[in-house]
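S.K.: Sequence first, predicted model second:
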Amino acid sequence: MSEAHAHASHTAVATRLRRAEGHLRRVIAMIGEGRPCLELATQLQAVERAVAEAKRALIHDHIDHCVTGAAEHDLAEIKSLTKLL
């Protein structure tokens, strides 16, 4: 098992994920309520976006704090690439 690994940004990432969890719970409730598919799809898009933003923040934090020995140009390029995830 790996040792505990935390960054200052992990709290913000967890907050984003809790927000996504709340959206997802709401979508599940909306399904039970028989809400229109367009409303469901819109809310699911919000869930996907929240998870994607949490992932992006986590990756950027990792690059900023854990990637060592890379040139500044390389870090900028890696950040640009991760925006496409």
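M.R.: That came through fine.
S.K.: CA atoms for contacts and neighbours, from now on please.
M.R.: Fine.
S.K.: what number of residues lie near Thr11?
M.R.: 11 (other C-alpha atoms under 10 Å).
S.K.: How about Arg18?
M.R.: Count around Arg18 with other C-alpha under 10 Å applied: 14.
S.K.: next one: Arg16
M.R.: Arg16: 21 neighbours (other C-alpha under 10 Å).
S.K.: try this one next to it:
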Amino acid sequence: MSVHPSHPDIIKRLKRAEGHLRSIVAMLEEGRDCLEIAQQMQAVESAVANAKKTLVHDHIDHCLEHAVEGVGARDAISQFKAITKYL
């Protein structure tokens, strides 16, 4: 398993989004206004997308740098192509 410097921040963001998502479920169960719920869902979606973007950029910055040094350019390019589909 490989832990990168950005992982603690990503974990913090995802846990915050997880709590936020639970509150949205409660809002639905309470019959709260749909517009308010949709706004909160957008905030969770944005938080998860930003966490994913941070993870992908971290992979590009760190993992591929090491791949070029140790494995070779061909494998590094293959990894780069694979990870960019998540952007």
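M.R.: Sure thing, it's come through. These numbers come from a predicted model, not from an experiment.
S.K.: Quickly note the distance from the spatially most central residue of structure 2 to Ile77 of structure 2.
M.R.: Residue closest to the average C-alpha location in structure 2 (C-alpha atoms, centre = their mean): Lys52, at 2.0 Å. Per C-alpha to C-alpha, to the nearest Å, Lys52 of structure 2 is found 20 Å from Ile77 of structure 2.
S.K.: one step back: who touches the aligned partner of the residue nearest to the centre of structure 2 in structure 1 in this structure?
M.R.: Alignment note (TM-score structural alignment): Lys52 of structure 2 maps to Lys55 of structure 1. By C-alpha atoms under 8 Å, 6 or more residues apart in numbering, the residues touching Lys55 of structure 1 are Val13.
S.K.: buried residues in whichever strand or helix holds Lys55 of structure 1?
M.R.: Element membership for Lys55 of structure 1 (DSSP states H and E) is helix 37-66. Buried residues in helix 37-66 of structure 1, counted by 16 or more other C-alpha atoms under 10 Å: 40, 43-44, 46-47, 50-61, 63.
S.K.: ok, now how distant is the residue in structure 1 sticking out farthest from the centre from Leu40 of structure 1?
M.R.: Distance from the C-alpha centroid of structure 1, by C-alpha atoms, centre = their mean, peaks at Gly34 (28.3 Å). Counting by C-alpha to C-alpha, the gap from Gly34 of structure 1 to Leu40 of structure 1 is 10 Å.
S.K.: Contacts for stretch 61-69 of structure 2 next, please.
M.R.: Taking C-alpha under 8 Å, 6+ apart as the rule, stretch 61-69 of structure 2 contacts 73, 75-76, 79-80.
S.K.: give me that answer again for 10 Å
M.R.: 2, 4-5, 55-60, 70-80 (C-alpha atoms under 10 Å, 6 or more residues apart in numbering).
S.K.: Buried subset of those residues, written for PyMOL?
M.R.: Buried members of the contacts of stretch 61-69 of structure 2, defined by 16+ other C-alpha under 10 Å, are picked up in PyMOL with:
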select buried, resi 55+56+57+58+59+60+76+79+80
